[in-house]
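Novice: below are the sequence and a predicted model for it; my questions follow.
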Amino acid sequence: MKISPSSLLLTCLGLASLLPGRSEAQKAPRKAQPDLAAGKPISQDLFGIFFEDINYAADGGLYAELVQNRSFEYTPNDNAAWHSLTAWEFLREGYSFGTMSVETAAPVNPSNPHYVTLHVENEMQKGLGLKNSGFDGIPVKAGDQYNFSVQARVKGGKTVPLLVQLRDKEGGVLATASLPVQNASWQPYRVTLTPTGTDAAGSLVVVATGKGTVDLDLISLFPQKTFKNRPNGMRADLAQAIADLQPKFVRFPGGCLAHGDGLENMYRWKNTIGPLEQRVAQRNIWNYHQTAGLGYFEYFQFCEDIGAKPLPVVPAAVSCQNSGGTWRIGGTGQQSIAMAEMPEYVQEVLDLIEYANGPTTSTWGAKRAAAGHPESFHLEYVGVGNEDKQTPEFRERFKLIYDAVKQKHPEVTVIGTVGPAPRGEDFDQGWTFANQLAVPMVDEHYYESPEWFLKNNRRYDSYDRKKSTVYLGEYASRGNTLFNALAEAAYMTSLERNGDVVRLASYAPLLAKEGHTQWNPDLIYFNNSTVCPTANYYVQQLFSRNQGSEYFGGVLTATDSAVVSSCVRDANSGDVILKLVNSGATAQPVRVDLSRFKRLRPTAEVITLSGPRDAKNTFASPQTVVPKTAPFKASGNFAYTAAPYSLTVIRVKGSDAKPRKDVSRGSTASSGSAGR
């Protein structure tokens, strides 16, 4: 993802579209492949998702923690207006008297050095302490249970009672509990709160009600109902919307977040595992804060929970070329890990693979088991680098990492990178370098207009099948209208047609929180109480839930260029799946010839996503564009009329069809009627 969504950067990318076409390094030396009459095997991992902590996607979003700045680690480095007590309010209730301060002496763990000290000078009934406003308020629901926890210690040997409350936005008490803090060393204290009312913008209050001095850190509040009921888990409705996509893989943690804004800001996976107090919080490259509560273990666990393969992306030992805001002046701020430190860094990448796949008798496999997962996470892919400037320093370091992984873990596919645009210097040099090393797959990125996607439907037809394959890691058509979504759908038919060379593809970004968006467009918008999938989301869902293992050409015939199509067959079920995209304003006839397929049933279903060209889903009207499903009777040869501005999926059942596994295990309002 580009370092800034500013108009200047978009202008620069627009100018990039005037550059020459695809690199000579990945053009095929032969004619474009025609549509095949026989089936062509294609990637069964084709459609997945890309998660980056941008737009408050993690803290305040998918990560279910409800307390903001729980460890008092916010600084002006995160945001110029922030400090250790951002999102906290000092409370003196009743006739309480005392002081509050932020301290660093003998913290719970050096990785989280700040904590709050409450010094209470008199006995009272109400108390002296703190109120947290969460991320735009703390949403609570009547009758649900919430797990409160805190690390605390007392000074002077005297027990200090804590009063813990959930309050509504008017200050009314919804739940209350007491905790006696009585140990002079740091200890965890926990209690469950059950509110009697519902409020989307409540608060958490923690006050000391007895005389004495108490230190507090890692003040946390989690709903018990996380996705799959995981501790330290994911927000249930948001995670379910992602699960309902049924992605084949999840790329994480970024994006620009992975290689960071300077060497000290690179995302180092070892800093994100283990007990929460041991994890290293840091500034988010998108100008907020990341707690690392959602870390590598949680990413791997989430992938497993939704039936998707993990695809972690590690820095290629260089930071983002836009580090320090150099995109503003057109320079390069890429910084490189010193060559003397590269053996240690290469080992860090190898340790990641061991953490994911190694036996419990291995060093890092044992750490995975200690976290509660003795079984392997079955890691198959590792991305190295993200949109990196093709400098000699990058190439030298990438090669060291690539060679080491290839030698020790030939079962893992390394994915390289060829810059942030579909053409240009980095693209050309990146492809040349990838082919020199015989990197098995490279990561292409581009954000373009919907017209670009419609005009470039044949982009991958002429890619050389003997060279590196493609992971289209980030793409979007710069908008969330139905027309944007249909332009992407039209392009996705070409990804299916070229599913032998395009092995993976993921729209980006995935999530954006209302009022905290650094980048548009996004696939799913949300606030504290509502999840709003876009028209683009439903396109991704329809393709992902209707993937195939073979592509067949010549099955669908249309006379108008506004209609593009694809035909795939799912070898597991025997189903034949047709996709028709009509990006035009008038209905269009399409001829379908299924005569080559044997043992098909006449029973089928048709799923349609259609509406006015500029229709879009909003928080006020989240169901404006949703798929609609109806039964359909297919024959060996039939005509179909594609509605204006529509994506149509026709799924014809094979005679040996078996019930399709739904890894989402349930549906939500966010999933509409898409898929099966």
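Specialist: In hand now; what should we look at?

Novice: all contacts plus neighbour counts: C-alpha atoms, from now on.
Specialist: Noted.

Novice: state the distance from Ile306 to Glu65.
Specialist: Relative to Glu65, Ile306 is positioned 20 Å away (C-alpha to C-alpha, to the nearest Å).

Novice: ok so Glu393 is a strand residue?
Specialist: No. Counting by DSSP: H, G, I helix; E, B strand; the rest coil, Glu393 falls outside a strand, being helix.

Novice: to what extent is Ala585 buried, counted in neighbours?
Specialist: 13 (other C-alpha atoms under 10 Å).

Novice: do I have it right that it meets Ala642?
Specialist: No. Because the distance of 10.7 Å does not satisfy C-alpha atoms under 8 Å, Ala585 is recorded as not touching Ala642.

Novice: where along the stretch 1-150 of the chain do the strands fall?
Specialist: Read by DSSP state E, counting those that start in this stretch, the stretch 1-150 of the chain holds these strands, from start to end of the chain: 40-41, 49-50, 88-93, 98-103, 115-120, 127-132, 138-140, 146-155.

Novice: second structure for comparison follows:
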Amino acid sequence: MVWKNILVLTALLNLYGVWGSIQAPSALNLRITKNKTVDIPSTLYGYMWEDINQSGDGGLYAELLQNRAFQGVIPGTQAALFGWQPFQGAWLSVTSDTQGVSSALPNSLEVDIPSFVNGPIGFENTGYWGIKVQSGWTYTASFYAKSSTFSGSITASLTSSTTGQVFSTQTLKGINSKWKQFTFQFTPNTTAPDTENVFRITVNGADAQGASIFFGMFSLFPPTFRGRENGMRIDLAEAFAATRPSVWRFPGGNNLEGGSWDTRWKWNETIGPIENRPGRIGDWSYPNTDGLGLLEYLNWAEDLGAEPILGIWAGISIANYSELSSWPVVPEDELKPYVDDAINEIHFITDPAGSSDLAKLREQYGRKEPYALTFIEVGNEDQFQPDSYAAYRWNAFVSAISAEFPHLEFLATTQPSTALNPAYKRIDFHQYAVPQWFHDAAFMFDDYPRNGTKWFIGEYAVTSTNTSCNLGAISCGRLAFPTLEGAAAEAAFMTGMERNSDVVFASAYAPSLQHLRNFQWSPDIMSFTAGTLIKSASYFVQQMFSANRGTQVLETTPASTNDSFPLFWVASHNNKTNAMFLKVSNVGSDDIVFDLSFDFPVGGFGTAITLANPPLTVNSGVFSVANTPEYPEAIVPVSSAFAIVDPTKFNYTFPAQSVTVLSLSVKI
């Protein structure tokens, strides 16, 4: 109803010239033929993933407790307690002086109860800047505890930190001097009005006076996407799934590489029970629990129906990115253990059930059958160390892995101009830039040689409108959120990718998620908090292009060339559904009419999905060029239907600064 009102208001504003002077839209002729020029690969649209902006821990990974196992912290420091706070005067500290829950988790929470106290006393976790409490959900919780000086009951609850309202509670008994895991559920019958809620643990002060109680490895999970154990947050997962991605590149990105060799992402430390995962300091300034590990990523890709693109560590850390750094690249004579580690990872993923120790280990951890795996990406952004990559690192990984897995295909991560041995057949290309770059780059593959080399546009986004910026820098004119202008520019580029998808076999918008309370990069395709989700204009472009896919590109006359500015387009046909799609980006400031004609009959009606102005925010009287926390639905796609009188031609007006997908029923 809100958007109906906005559309009516828009019509009135246009009528009275509020948007500017009324001009007759210019017209272009476009003929779409039945000639099919390119087969569109099923892998064309997807996402690049790494844990940045709390996108994993605190985001897609559904765990609700922050700093749940005191991983990557220094015992005895106040910083080690982030996410935790005392309740009613308990003394808290993180310690490694007592044996931890496991060898992987040496740190514990020591809770000391004062000698003269009555009533409930304990501690609480504030979640990832809040905890969503939803009526009808069942929350699964657990923690380990031990004490030699206390044997009474422990109370766990979900409680409002502002009003003290208790939404659900459980009383637990049986603590003793050895670690014991307590597992229980919360079933709140009231939805909290906000996310200012905590996970609270208390004891009766009169029973616990002077006692020391140790706790470790906490967990609190809401229901997850498709009911996966240790799985994904439902609203974020559903938003990804709604775009129908067909590739999922993981685990990064910079977060694959580590700040040093030893702090790289280690696949074998991200599998098995969460008690056995030590976690690490990630590359984006916060600890990673690695609860979202290799098997979780692979299950997630399966749930999406997406092809995994597995990144493997290739001998450099992010310290090598700086020209001033003295941190070494792994020398050639020390590289073999890392190559062997990648081979073991692939065996773990792909070996038939029961055929090897690694296959049996995979089954032990819950997955009997192998996963499908085709693409291996060797490193990440190795253009920062091209000499060693070309001299020996690329060859070492590709030669050894292909000898054991001849069916795999490899992606290089240097500049396309870097000569490699063996020559690369697929390359990962990244670009963050201003809108004009994307306008121009819509044609970068039109004349690319068809020599068997294929591109993965593994990271791309409009990040700024300041042409003087270093666009790799996080400061300097960066957009806070994706704008409509940027989304239209990205769509223009995407028409070129799809039109040339015999060369561009896959793409991945990046970064994916941004927690609004702790982020290191902007803009991002979706922003969120503990209880909210904001889909950007760029998100809707990804959804419009990915969810409306043809199987072959159709020839158009004129071809989409630089002469068409500010209009960009691609036409395609789906031979399974007999639908035709025309995707059009108008990056200009005026409406443009296309006189469309066809050399095949089209059905009697068509549908349109349009992402366009007016960016008039609800009841505000001000303009918004992006979806923001204040105006999360300022720019959303609008669907409509239209009649087609002549089955061989009609005209259609594409609004200024817009992205449109027309869907037609055809006979080709």
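Specialist: Okay, I see it. Predicted model only: the values in this text are computed from it and were never measured.

Novice: one step back: out of the strands of the stretch 1-150 of structure 1, which comes closest to Asp261 of structure 1?
Specialist: Distance to Asp261 of structure 1, taken as C-alpha to C-alpha, is lowest for strand 49-50 among the strands of the stretch 1-150 of structure 1, at 19.8 Å.

Novice: who are the packing partners of that closest one?
Specialist: Of the remaining helices and strands, those touching strand 49-50 of structure 1 by 3 or more C-alpha pairs under 8 Å, 6 or more residues apart in numbering; DSSP states H and E are strand 249-252.

Novice: where does the helix or strand just after the strand it packs on end up in structure 2?
Specialist: Secondary structure here is assigned by DSSP states H and E; on that basis, the next helix or strand after strand 249-252 of structure 1 toward the C-terminus is helix 256-259. Alignment note (TM-score structural alignment): helix 256-259 of structure 1 is matched to residues 254-257 of structure 2.

Novice: any chance you could map the helices in structure 1?
Specialist: With DSSP state H as the definition, structure 1 shows helices at residue ranges 7-16, 236-243, 256-259, 296-305, 342-357, 363-370, 392-408, 425-437, 450-455, 482-497, 535-544.

Novice: so the equivalent of Ser147 of structure 2 over in structure 1 versus Pro113 of structure 1, what's the distance?
Specialist: The pairwise alignment with structure 1 assigns Ser147 of structure 2 to Val154, based on TM-score structural alignment. As judged by C-alpha to C-alpha, Val154 of structure 1 and Pro113 of structure 1 stand 17 Å apart.

Novice: same check on Pro253 of structure 1?
Specialist: According to C-alpha to C-alpha, Pro253 of structure 1 stands 25 Å off from Pro113 of structure 1.

Novice: who's more crowded, those two?
Specialist: In this view Pro253 of structure 1 and Pro113 are compared by other C-alpha under 10 Å, and Pro253 has more residues nearby, 25 against 18.

Novice: got a list of what that one touches?
Specialist: Phe51, Glu52, Asp53, Pro312, Val313 (C-alpha atoms under 8 Å, 6 or more residues apart in numbering).

Novice: before we move on, what about Leu495 of structure 1?
Specialist: By C-alpha under 8 Å, 6+ apart, the contact set of Leu495 of structure 1 is Tyr460, Val502.

Novice: now with 10 Å, please.
Specialist: Under the criterion of C-alpha atoms under 10 Å, 6 or more residues apart in numbering, the contact partners of Leu495 of structure 1 comprise 42-43, 46-47, 457-461, 472, 489, 501-505, 566.

Novice: which position in structure 2 pairs with it?
Specialist: Aligned against structure 2 by TM-score structural alignment, Leu495 of structure 1 finds its counterpart in Met497.

Novice: can you tell me which of the strands of the stretch 1-150 of structure 1 comes nearest to Ala485 of structure 1?
Specialist: Among the strands of the stretch 1-150 of structure 1, strand 49-50 comes nearest to Ala485 of structure 1, with 15.7 Å by C-alpha to C-alpha.

Novice: what's the average distance of the closest one to structure 2?
Specialist: When structure 2 is superposed, strand 49-50 of structure 1 averages 1.0 Å from its matched positions, counting by mean C-alpha distance after the TM-score superposition for structure 1.

Novice: structure 2: matching residues for that strand?
Specialist: Counting by TM-score structural alignment, strand 49-50 of structure 1 sits on residues 47-48 of structure 2.

Novice: now do that stretch: distance to the chain's middle.
Specialist: Centre-to-centre, stretch 47-48 of structure 2 and its host chain are 6 Å apart (C-alpha atoms, centre = their mean, to the nearest Å).

Novice: contacting residues around it?
Specialist: With C-alpha under 10 Å, 6+ apart as the contact definition, stretch 47-48 of structure 2 has outside contacts at 240, 245-253, 306, 309, 457-460, 506-512, 525, 542.

Novice: can we see that at 8 Å?
Specialist: Where contact means C-alpha under 8 Å, 6+ apart, the residues beyond stretch 47-48 of structure 2 that reach it are 245, 247-250, 252-253, 458-459, 507-512.

Novice: whereabouts in structure 1 does stretch 267-283 of structure 2 align?
Specialist: On structure 1, the counterpart of stretch 267-283 of structure 2 by TM-score structural alignment is residues 269-285.
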